[in-house]
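Enquirer: for reference, the sequence and a predicted model appear below.
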Amino acid sequence: MALNRTYLDWNATAPLSAPARAAMLDALQLPGNASSVHGEGRAARAAIDKARRQVAALVGAEPPHVTFVSGATEAANHVLTPDFRMGRAPLAMSRVYVSAIEHPAIREGGRFDPARVTEVPVTPAGIVDLSALEALLAERDRSVGMPMVAVMLVNNETGIVQPVADVAAIAHAHGGLTVVDAVQAVGRIPVDINALDADFLILSSHKIGGPKGVGALVSRGEVLMPKPLIRGGGQEKGHRSGTENFHAIVGFGAAAQAVRENLHDRNAKIEELRNRLEAGMRHAAPDAIIHGEGVLRVANTCFFTLPGLKSETGQIAFDLEGIALSAGSACSAGKVGESHVLTAMGHDPKLGALRISLGVDTTEDDIARALAAFTKIAGRRKSAGEAA
């Protein structure tokens, strides 16, 4: 008999939502290419335009400022480049400053030479060190171009919310641009590109109940734009060429519209479940460490350490108990290694940690099953320690 499974890895990918699935099935019936001028092509174009409006509304942007791409990694490589244009005039970015807790897609620096990527430290609480950022920007050589600062709004491992508006204010005071990875934020907290004062936002469809393989780069305007990463037929107003991933874009739009609904009530329910989970974990294992619990986090994320339990061992143990969770980021081809986020926060790099992330379909029974597995694994760890 197959073991009942409990899915608690929503930060890695959210199950496809019913509105996204329905929209995609309808889109699959449309035969036209959105670049064609006949009726079928215009119908496909209209569906993409609708999705563009839906995604723009999710982050308070203008629809023309949404560029559809294959996902957040492509969006990062698109915008993290020293080559920009201000209208038709070339504009150089001298250096990119990335926080020490960024997703690998950002930490790599995109199309910047590695020598032009500067890491910004974080505090022991896991928050971008604003004083350090200010100092790094103040000491740069202003004669070689503009600086770019890339930070995430919500950390994918800890769930900690970053002071992005403050980061943007510092970057702009030094004549720079701000790129914000909002992948883990949309659908969990209100996100508005103007309120954040961000120049660019990076979004991913499959984190909010849309299909995998599609995302968006959202800009504040269209005067200042990066050199295209993919050139060819001029789709997406020349910002990203190639025939659009039509049905995925339509599904992304439907998911974006759905995730805006009842945000406050949905997250209140999720937070109640997470608090119940963490209280139970504390009861079962008083020595458990819940990272980021003392600062502002999104409601759905619990990143924890059971002392003496390695990440890979813990992930396998929970999986055998029917619980799907992650050991940090799930975007590294199945690799389980040390958490660069915990290292940046000053923890021992050998410290293992696991991430439970909840979603709209998470139930009280799911939490009960997770706690039963946690209690069993924590007890087994103690027994092994006593035997040793």
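Expert: Received the coordinates, thanks.
Enquirer: can we go C-alpha only for contacts and neighbour counts from here?
Expert: Will do.
Enquirer: measure stretch 321-330 end to end?
Expert: 19 Å (C-alpha to C-alpha, to the nearest Å).
Enquirer: SS state for the residue nearest to Ile290 when sequence neighbours are not counted?
Expert: Ranked by C-alpha to C-alpha, 6 or more residues apart in numbering and with sequence neighbours excluded, the top spatial neighbour of Ile290 is Phe304, at 4.4 Å. Under DSSP: H, G, I helix; E, B strand; the rest coil, Phe304 falls in the strand class.
Enquirer: check Thr118 too.
Expert: Thr118 carries the three-state label strand when classified by three-state DSSP.
Enquirer: ok, it - contacts?
Expert: Listed by C-alpha atoms under 8 Å, 6 or more residues apart in numbering, the contact set of Thr118 reads 95-98.
Enquirer: what about those, which are in strands?
Expert: Secondary structure from DSSP state E places 95-98 of these in strands.
Enquirer: report the contact partners of the residue nearest to Pro64 when sequence neighbours are not counted.
Expert: The shortest distance from Pro64 to any non-neighbouring residue, by C-alpha to C-alpha, 6+ apart, is to Arg52 (7.7 Å). Arg52 makes contact with 63-64, 66, 253, according to C-alpha under 8 Å, 6+ apart.
Enquirer: out of those, who has the most neighbours?
Expert: Of all the contacts of Arg52, Gly253 has the most neighbours under the rule other C-alpha atoms under 10 Å, reaching 29 neighbours.
Enquirer: in terms of helices and strands, where is the residue most central in space within the chain?
Expert: Centroid check for the chain by C-alpha atoms, centre = their mean gives Val183 as the closest residue, at 2.7 Å. If you go by DSSP states H and E, Val183 is not part of any helix or strand.
Enquirer: how about the strands in the stretch 151-300 of the chain?
Expert: Ranges of strands in the stretch 151-300 of the chain, per DSSP state E, counting those that start in this stretch, are 177-181, 200-204, 215-219, 224-226, 289-291.
Enquirer: here comes the other one, which I'd like you to weigh against the first:
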Amino acid sequence: MEPIYLDHAATTPAHPAVIEIMTDEMANTFGNPSSIHAFGRQAHRRLEDIRQVIAASLQVKPHEIIFNSGGTEGDNTAIIETALSRKDHGKHLITTAIEHPAVLETMKYLESLGFEVTYLPVNEKGDLVLSDFEESLREDTILVSVMYGNNEIGNLLPIKEIGKLLKTHQAFFHTDAVQAYGAEGILPHEFGIDLLSISAHKINGPKGVGFLYKNDEISLPSFFHGGEQEEKRRAGTENLAGIAGMGKAVELLTASEKQQRHDKYGVFQQVILTQLDKAEIEYQINGNPKNKLAHILNIWFKGISSDLLLMHLDLQGIAISTGSACTAGTVEPSHVLEAIYGKNHPAIKESVRISFGLGNDEAQIKEFGNILIKTIQKIKQ
């Protein structure tokens, strides 16, 4: 049996066109973009061409795109530099209990420096209740960081609504859009987003590269200190091959492509759920099926240890997960499921995440569903 990869929310395989352009870039455009000779000028032109492609995907100005190493750096830069540079305006920050560790751990760090952080709860479906946010907003709030789409359960958060509420407020608005960028049409200027983090490896691009969108209307110090790359906004020689790969991945993410993927992944979800229903497997979907990213399906299989299920599936060449790749391999329970159900709830140790992407087709999904059912039945014996 061919292996089946269904953990695209953790990372995605690079698209063949991405690999091709990166290989070409490394071979033919090796100059330092900061050098003034012909080799450097050639590299600089490529860098700026790609910046325009990425800016167009968000309908923002090229100058508002800062290339970096990925989502974690983007989150840290946006959150830490906003907090430290604006502490004279207040020391209150708002985020949610279901953020990626790149946000939550950064917030904990700022708490150790004397900042106050409000961690907004979610309801039983994993949704953020807007009234909770409104009640938490204060005059001394200087930053709101709310993810666009959750990486474990797929829920979409009320980004547009929060943007409207912050329109006349001093707080900067940051969103970790790492999981949502490849699936949703995101317009930072229209939605009131000041800062937005992206990782290329979630959209069939290379690992170790991403970008931070920063609205030109806000001021933010550089997180790194050194050279004057990225117009003094992010020191360090740019990873041109990686950036070129990311640019190609973005080019492939047209509006029609996003819609096709959304529809296809919706079919995949229904195929799996129909198979489970026919086999009379007891399960529950974690999160809100009517308000989520189509490529993520998080399921609670009642009475089945998620670790045991993953081990059995892995031995059969199938890759799914229990949640965030950044916490996998640890004994820590899912903070997202804890936020939904409370600590020590059985769903926390009996839930798995299935996520779709490049290379998956309906026949493969049906095969996965059959193996999943047989494995669950075997474990129950």
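Expert: In hand now; what should we look at? Every value quoted in this text rests on a predicted model; they were computed, and no experiment measured them.
Enquirer: need the TM-score from the superposition.
Expert: Comparing the chains after superposition, counting by TM-score structural alignment, normalised by the length of the second structure, produces a TM-score of 0.92; 371 aligned residues with a C-alpha RMSD of 1.9 Å.
Enquirer: on that earlier part again, the contacts of Arg52 of the first structure: which two are farthest apart?
Expert: Every pair in the contacts of Arg52 of the first structure was compared (C-alpha to C-alpha); the two farthest apart turn out to be Pro64 and Gly253, at 14.2 Å.
Enquirer: in helices, which of the contacts of Arg52 of the first structure fall?
Expert: For the contacts of Arg52 of the first structure, membership in helices holds for Gly253, with DSSP state H as the criterion.
Enquirer: closest to Met146 of the first structure among the contacts of Arg52 of the first structure?
Expert: Ranked by distance to Met146 of the first structure (C-alpha to C-alpha), the contacts of Arg52 of the first structure are led by Val66 at 23.4 Å.
Enquirer: spatially nearest residue to the closest one, not counting backbone neighbours?
Expert: Val218 is the one closest to Val66 of the first structure (C-alpha to C-alpha, 6+ apart), at 4.6 Å.
Enquirer: quick one: what's aligned to that neighbour in the second structure?
Expert: Under the alignment (TM-score structural alignment), Val218 of the first structure pairs with Tyr213 of the second structure.
Enquirer: Lys310 of the first structure - nearest residue in space that isn't next to it in sequence?
Expert: Among residues not flanking Lys310 of the first structure along the chain, Gly352 sits closest, at 4.7 Å (C-alpha to C-alpha, 6+ apart).
Enquirer: for that neighbour, the count of nearby residues, please.
Expert: Residue neighbour count, defined by other C-alpha under 10 Å, stands at 23 for Gly352 of the first structure.
Enquirer: how close does it sit to Pro121 of the first structure?
Expert: Going from Gly352 of the first structure to Pro121 of the first structure by C-alpha to C-alpha gives 21 Å.
Enquirer: and if you look at Pro63 of the first structure?
Expert: Spatial separation of Pro63 of the first structure from Pro121 of the first structure under the definition C-alpha to C-alpha is 35 Å.
Enquirer: can you check Arg355 of the first structure too?
Expert: As defined by C-alpha to C-alpha, Arg355 of the first structure lies at a distance of 22 Å from Pro121 of the first structure.
Enquirer: settle it for me: which of the two has more neighbours?
Expert: Regarding Arg355 of the first structure and Pro121, a neighbour count based on other C-alpha under 10 Å identifies Arg355 as having more, with 29 against 20.
Enquirer: contact partners for the equivalent of that one over in the second structure?
Expert: Under the alignment (TM-score structural alignment), Arg355 of the first structure pairs with Arg353 in the second structure. Taking C-alpha under 8 Å, 6+ apart, we find Arg353 of the second structure in contact with 7, 152-153, 296-299, 320-323.
Enquirer: what's the first helix or strand after the helix or strand hosting Arg353 of the second structure?
Expert: Applying DSSP H and E as the criterion places Arg353 of the second structure in strand 351-355. Next in sequence after strand 351-355 of the second structure, counting helices and strands by DSSP H and E, comes helix 362-380.
Enquirer: any idea how far that following helix is from the chain center?
Expert: For helix 362-380 of the second structure, the gap between its own C-alpha mean and the chain's C-alpha mean amounts to 28 Å (C-alpha atoms, centre = their mean, to the nearest Å).
Enquirer: could you do stretch 328-335 of the first structure as well?
Expert: Taking C-alpha atoms, centre = their mean, one finds stretch 328-335 of the first structure lying 13 Å from the centre of the chain it belongs to.
Enquirer: can you get me the start-to-end distance on it?
Expert: According to C-alpha to C-alpha, stretch 328-335 of the first structure extends 10 Å from its N-terminal end residue to its C-terminal end residue.
Enquirer: rewinding a little: for the contacts of Arg52 of the first structure, which one is nearest Gly32 of the first structure?
Expert: Using C-alpha to C-alpha, the shortest approach to Gly32 of the first structure within the contacts of Arg52 of the first structure belongs to Gly253, at 18.5 Å.
Enquirer: distance check, the counterpart of the closest one in the second structure against Gly226 of the second structure.
Expert: The equivalent of Gly253 of the first structure in the second structure is Gly247 (alignment by TM-score structural alignment). Separation of Gly247 of the second structure from Gly226 of the second structure (C-alpha to C-alpha): 25 Å.
Enquirer: Phe223 of the second structure contacts Arg234, correct?
Expert: Yes - because the distance of 6.7 Å satisfies C-alpha atoms under 8 Å, Phe223 of the second structure is recorded as touching Arg234.
Enquirer: who's more crowded, those two?
Expert: Higher neighbour count among Phe223 of the second structure and Arg234: Arg234, with 21 against 15, using other C-alpha under 10 Å.
Enquirer: surely the more buried one meets Lys214?
Expert: No - with contact defined as C-alpha under 8 Å, Arg234 of the second structure and Lys214 do not form a contacting pair (12.0 Å).
Enquirer: residues contacting Leu137 of the second structure?
Expert: The neighbourhood of Leu137 of the second structure, defined by C-alpha under 8 Å, 6+ apart, consists of Ile94.
Enquirer: how close does it get to Val144 of the second structure?
Expert: In this structure, Leu137 of the second structure and Val144 of the second structure are 9 Å apart, going by C-alpha to C-alpha.
Enquirer: next, show the common contact partners of those two.
Expert: Shared contacts of Leu137 of the second structure and Val144, defined by C-alpha under 8 Å, 6+ apart, comprise Ile94.
Enquirer: what's near enough to touch the residue nearest to Lys310 of the first structure?
Expert: Residues counted as contacts of Gly352 of the first structure (C-alpha under 8 Å, 6+ apart) are 305-311, 338-339.
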